[in-house]
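> okay, structure incoming, though there's no sequence with it:
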């Protein structure tokens, strides 16, 4: 198809050595001897399991489960339904079979979301738990980010609420037995409006218990106060009624709090807005109301110093009381066997606190997994180097751009600019396509009206393989869950974190507790198998810990597979803008990755490597046959006169991952 470009240089080589085998376009090894050629066929396929090492190589895969929803087999999904109406998942639903199904995706860490005891409406007063007020609870099942008791766990999740902590400890042990580690949430910026720990160890004080409420701010106050004013419940919008209007003796538009506290997102009003985080109150870390700091600042050189030096810095410093409380909380959970934490809205808390907390954690457990929600790219290096975070969300740059590419709103090459700009910290930037805050890929508002869950396939390949970063998967993503259920407080397109309910596609994989995919449709089964294959490459392939080389395309390197028409900007369609390609490589491993984001058109493509790229990849004049790890088929790269060319065809939304 691209004869005009390459026929003169390559035709003779194609005729004589088309089937010479190399350890891939991209392995950097020597070609196979000519006597082996008769055993090689372009149509051969090879199982991926025969091409990968048997053990993970150190690139984490985090599987996020919304613990309350994961094991629920109830399919009622009544809006604002009670726990009796819609059911709830339990710690015990994570059986060995379920955990092995999670591990099959290359999972190294399970993030059990919603474990700490948070506000909820179900009545557990028989267990000594005070009821929560619907006027300051979002949804009937409550927000997992309005933590009420950091020393206990959500009673909804236990078969016997009186033994809820023991049941979670058993889940920790079961997860470890199945070869994975445990992450839970820590929400340092805010706590529930009615925080009260019933399970705190002897000698511990609750947040706010010793505060001086006569002043707006004091260094050792845990909260900020609106002095002289009582809290008022926000005015509802759009006809909102707590619990969907269902009667509840505490649902009276009032909540006793005097004086009012600042709201979790920083609102200083006694009556916050309905869209404020009114179910929570902001924690004071020694940041004065004028924005100045009431604690020592880290000298600049500490960005380059290690954990022991950070511990030493804080050892003789007086720090705010809230710092001490969260140090004790994280230490408590580490002692229970938890392996790490996901920190909610970490950038709303000063970076010095993170230096203090994370260095204390790492001294106690050096391999603790510390993941932070930070959205400001200008702060990434501070929170990694000063704050000693292991990983940050790569949302604002990478995820947001990848989403725009999936929706046809952005050119694919933007990812290369982002990836190049993060090379010094790329291994710290967590990649994801879904989590509890983001829309489901298959939802109508994301990609459901165009490529649906299938559009997640090329995006997964790029997201999981482009860098040394860990990958996060959200439960149900691998079977195309669309998040379309309207369960009450939560909005469709995101699986609700506020309501009781079931997750239909995920429930089909659960198959009434068998966790064997027995109820999945054929397309859902194939999608999950695809996720398994890609994530095995991410977790097991040595090249995934190597370097990154971007590959770009000119418009005349792409042609319509049906008509042969070159798809350039003159025709109004530039299919080169819908291709993401790169090489991941080490000294002796080479993998070429190409993802095609076009939703309807099949293309023929010429991959061209220049002299500099060939030199970096140690590819000399010859023909190299590589294996696509996703299909087992072979593709040939011909190198002559310091030019490498591979011609291949790609279906809509197809990816290739080529190596031998």
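Looks like it arrived, so ask away. On a predicted model such as this, the values are computed, not experimentally measured, just so you know.
> going forward, measure contacts and count neighbours with C-alpha atoms only.
Fine.
> for residue 508, helix, strand, or coil?
helix (DSSP: H, G, I helix; E, B strand; the rest coil).
> I'd like the next helix or strand past the top helix by length along the chain.
Using DSSP state H, we find that the single longest helix of the chain is helix 522-540. Tracing the chain C-terminally past helix 522-540 and defining elements by DSSP states H and E, one meets strand 547-551 next.
> that next one packs against which elements?
Here strand 547-551 touches strand 579-585, going by 3 or more Cα pairs under 8 Å, 6 or more residues apart in numbering; DSSP states H and E.
> tell me which residues in the strand it packs on are buried?
579, 580, 581, 582, 583, 584, 585 (16 or more other Cα atoms under 10 Å).
> closest one of the residues you listed to residue 262?
residue 580 (45.8 Å; Cα to Cα).
> contacting residues for that closest one?
Going by Cα atoms under 8 Å, 6 or more residues apart in numbering, residue 580 touches 412, 413, 415, 462, 551, 552, 594, 595, 596.
> let's see it at 10 Å
Under the criterion of Cα atoms under 10 Å, 6 or more residues apart in numbering, the neighbours of residue 580 are 405, 411-416, 458-459, 461-462, 466, 550-553, 593-597, 655.
> over to residue 417?
Residues near residue 417 by Cα under 10 Å, 6+ apart: 397, 398, 550.
> thinking the second one is in contact with residue 459, fair?
Which is residue 398. No - when contacts are counted by Cα atoms under 10 Å, residue 398 is not listed as touching residue 459 (11.1 Å).
> okay, one more to line up with it:
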């Protein structure tokens, strides 16, 4: 693994660069505008870099289905019955070998414009991650740019068979696709025909997908016969495997440094083992990040699947959200690392992404300041990467009713829309933050203050030691609201304490003798605690800190970071 801690900035170009401040409900591309590759300028990248970012995850790059095409450029209009929103879902891929034409100033130069963005990002000393969507594709998939040696997905399928190891899709033989009335009534003048019907992306083996299904997508066949005991047919190597390997190589050769693999657990781990091994043989430093939600699969997808990192959503994210909302105790964080069985270093931590509700929304914290101790903890808990989502640092709420998306606390990925708080920082492309409120400037500064600690040796490469077992039942330590832990290397020892309470916490924090021994601190000795935020120092003996603890005060929703020397 890299000795530098990856700090990822998720950026949705369609939203990021959109300067239109007067977007209208369900607006078209011409009405509401769309961000472009070129909007992610050198100035923008330099400002992002100042946060301490090492990687940018550009979301929605590969061409996906959109309603209004570009007929003059050979890109046909899409059928709105099988497209979510006018701008479409970035996870309903229309052509794995092309980029979203909406993001180009000159549609005929769209790939060149994207490659220029990759070059700009690299020149600004950051790496590029894009989505790889392997489980499903758009119902109207058609590649204009695929290599000649490969047929289009499904072109050579025997659609009379529900399952065949040589098919790319699963079929509902002799059945027409029947979209629900709820879907059809949105566009009563439109029709969509599919015969035989194909299985839908969310493992739905029926010809009757509903509005809450991934009805706009088709499930890809990796050789698993789901309707017959999940029997596997991996020899000879399935056609879908070979096609997907070529897709990954295509983008790797364009300078992509990593792939965030959408719904990786819906694709057999045997494929991942094979394809990641194949890609890394040619591009050994390329990253593979898996969107996986089932903790029982973590070990398999790391050791057998060969992934570099996995989402830590149902563990740390869900726990921190509960703590920030006052629904769980801070000491519950200990269960997160304990349940991972030493897999912490492989976990990608975050408090926002495009799937989750914005911190500043009423569905999460309302006040983004409440999340600051969670940000610090997510960054520092272990060696794995940390991610923020564009707009998070300016308190985007995602509460706009944009069209397909409603006021659900998520910035729409389906509509032509904007990021109103981010636009104040963008300031019509100047990226100088002059339109931000004082509260937003303070929030941005708070993120910068936290992220500057990311590359401390003990945070990047150090071991973790949870001291909650010594403090949870300690009368002067509130384990409902405060979490404390150590990170250490041979040359650096850190104490980190996070306060999730709305009030200042006055407490004593013990460091057990076992922790001092683990950190190879000799005894007896005086310990010097230097506050890395204020550069002030406190001295205490080993015996005192193990028996009585160190006296500290932590303001509401804040953290303390001490370097321990002796």
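Ah, there it is. Bear in mind the structure is a predicted one, so any value in this text is a computation, not a measurement.
> distance of residue 192 of the first structure from residue 147 of the first structure?
To residue 147 of the first structure, residue 192 of the first structure is 5 Å away according to Cα to Cα, to the nearest Å.
> whoops, residue 643 of the first structure was the one
Separation of residue 643 of the first structure from residue 147 of the first structure (Cα to Cα): 60 Å.
> who has more neighbours, the two?
Between residue 643 of the first structure and residue 147, counted using other Cα atoms under 10 Å, residue 147 has the larger neighbour count: 32 against 20.
> tell me the counterpart of the more buried one in the second structure.
The pairwise alignment with the second structure assigns residue 147 of the first structure to residue 93, based on TM-score structural alignment.
> give me the neighbour count for the closest residue in space to its match that isn't next to it in sequence.
Excluding its sequence neighbours, the residue lying closest to residue 93 of the second structure (Cα to Cα, 6 or more residues apart in numbering) is residue 64, at 4.1 Å. When counting by other Cα under 10 Å, one arrives at 26 neighbours for residue 64 of the second structure.
> about what we covered before: helices or strands up against the longest helix of the first structure?
Contacts defined by 3 or more Cα pairs under 10 Å, 6 or more residues apart in numbering; DSSP states H and E place helix 522-540 of the first structure against strand 61-66, helix 456-465, strand 471-474, helix 504-510.
> looking at the ones you listed, which is closest to residue 385 of the first structure?
strand 471-474 (20.9 Å).
> equivalent range in the second structure for the closest one?
Counting by TM-score structural alignment, strand 471-474 of the first structure sits on residues 386-389 of the second structure.
> same check on stretch 129-136 of the first structure?
Going by TM-score structural alignment: stretch 129-136 of the first structure matches residues 75-82.
> and for stretch 175-194 of the first structure?
Taking TM-score structural alignment, stretch 175-194 of the first structure hits residues 121-140 over in the second structure.
> straight-line length of that stretch, end to end?
Stretch 121-140 of the second structure stretches 32 Å from its first residue to its last (Cα to Cα).
> how about it: buried residues?
Going by neighbour count (16+ other Cα under 10 Å), the buried part of stretch 121-140 of the second structure is 121-122, 124, 126-140.
> now swap in stretch 334-341 of the first structure and tell me
Quick answer for stretch 334-341 of the first structure (16+ other Cα under 10 Å): 334, 338, 339, 340, 341.
> counterpart of the fourth one over in the second structure?
In the second structure, the residue paired with residue 340 of the first structure according to TM-score structural alignment is residue 258.
> would you map the strands across the stretch 101-250 of the second structure?
With strands called from DSSP state E, counting those that start in this stretch, the stretch 101-250 of the second structure shows them at 127-132, 136-138, 171-172, 197-198, 217-219, 224-225, 231-232.
> and the longest one with strand 7-11, angle?
Read that as strand 127-132 of the second structure. Calculated by axes from the mean of the first three to the mean of the last three Cα atoms, to 10 degrees, strand 127-132 of the second structure forms an angle of 50 degrees with strand 7-11.
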